[in-house]
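Asks: pasting a predicted model and its sequence here:
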Amino acid sequence: MVEFKALYFASARDAAQDKAFEILQIADKQPATMASALECIKVTYPKMKSVLESAMIALNERYCDKDDMASIEIKDMDTVAIIPPVSGG
């Protein structure tokens, strides 16, 4: 089992029921990957699915390529940030 810290910004925070962050667990997946972390988030918060379609994803403050999610390994207590597009003026 791998625990990771999930950070939610803007509409991701709304989808996560106003939580800014939390600790989640990926059970029985070795190695744990970014794809399994995102699946864990989607199972916990079904509304997050639409947010993730356009959000940037960061692992330990580094942006991840969406094409590489299955190969990016998550280690215990890594930080996964969900950063939706921001608009404003």
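Replies: Perfect, thanks for sending it.
Asks: going forward, measure contacts and count neighbours with C-alpha atoms only.
Replies: Will do.
Asks: how near is the residue nearest to residue 32 when sequence neighbours are not counted to residue 11?
Replies: Spatially, and ignoring its direct neighbours in sequence, residue 32 is nearest to residue 74 (5.3 Å; CA to CA, 6 or more residues apart in numbering). Counting by CA to CA, to the nearest Å, the gap from residue 74 to residue 11 is 24 Å.
Asks: what about versus this one:
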Amino acid sequence: MASTKPPAGQFNMLYFAAASTYAKKQSEHLKAPLPVSELFDTLEQLYPGIKEKVLSSCMLTVNLGYVDLDDAAGIKIKEGDEVAIIPPVSSG
């Protein structure tokens, strides 16, 4: 999934696996800056039910670095950042 540079004042939001299925897209641009602590509420407004069905068990990356959601206070997603929702995956 190739991401493109977002327009001014926005960041890239990438969806993988179940997140992509739920949002019915692989990526989009969202308004920046945005505190990480508000991201899931923002996505819930866009995709009602996504918090319970997908986000409650996912990982989050900002610029390819994993973010500890329990310790995300004060972290802001900035213009041009790349954020990814990565649900758990299984293999067999």
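Replies: Now that the structure is in, tell me what you want to look at. This structure is a prediction, so every number in the text was calculated from the model and none was measured.
Asks: quick one: TM-score?
Replies: The TM-score (TM-score structural alignment, normalised by the length of the first structure) is 0.82; 84 aligned residues with a CA RMSD of 1.8 Å.
Asks: I'd say the residue nearest to residue 32 of the first structure and residue 26 touch.
Replies: No: counting by CA atoms under 8 Å, residue 74 of the first structure does not reach residue 26; the two are 9.4 Å apart.
Asks: now do the shared contacts for those two.
Replies: 2, 4, 32, 37 (CA atoms under 8 Å, 6 or more residues apart in numbering).
Asks: any quick ChimeraX command for the buried ones out of those?
Replies: Filtering these down to the buried ones (16 or more other CA atoms under 10 Å) takes a single ChimeraX command:
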select :2,4,32,37
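Asks: now, among the shared contacts of residue 74 and residue 26 of the first structure, which is nearest to residue 15 of the first structure?
Replies: Nearest to residue 15 of the first structure among these is residue 37, at 16.0 Å by CA to CA.
Asks: just say helix, strand or coil for that closest one.
Replies: Put simply, residue 37 of the first structure is helix when judged by DSSP: H, G, I helix; E, B strand; the rest coil.
Asks: which one in the second structure is aligned with it?
Replies: Using TM-score structural alignment, the equivalent of residue 37 of the first structure in the second structure is residue 39.
Asks: check contacts around its match.
Replies: With CA under 8 Å, 6+ apart, residue 39 of the second structure has no contacts at all.
Asks: let's see that with 10 Å instead.
Replies: Residues in contact with residue 39 of the second structure, defined by CA atoms under 10 Å, 6 or more residues apart in numbering, are 30, 76-77, 83.
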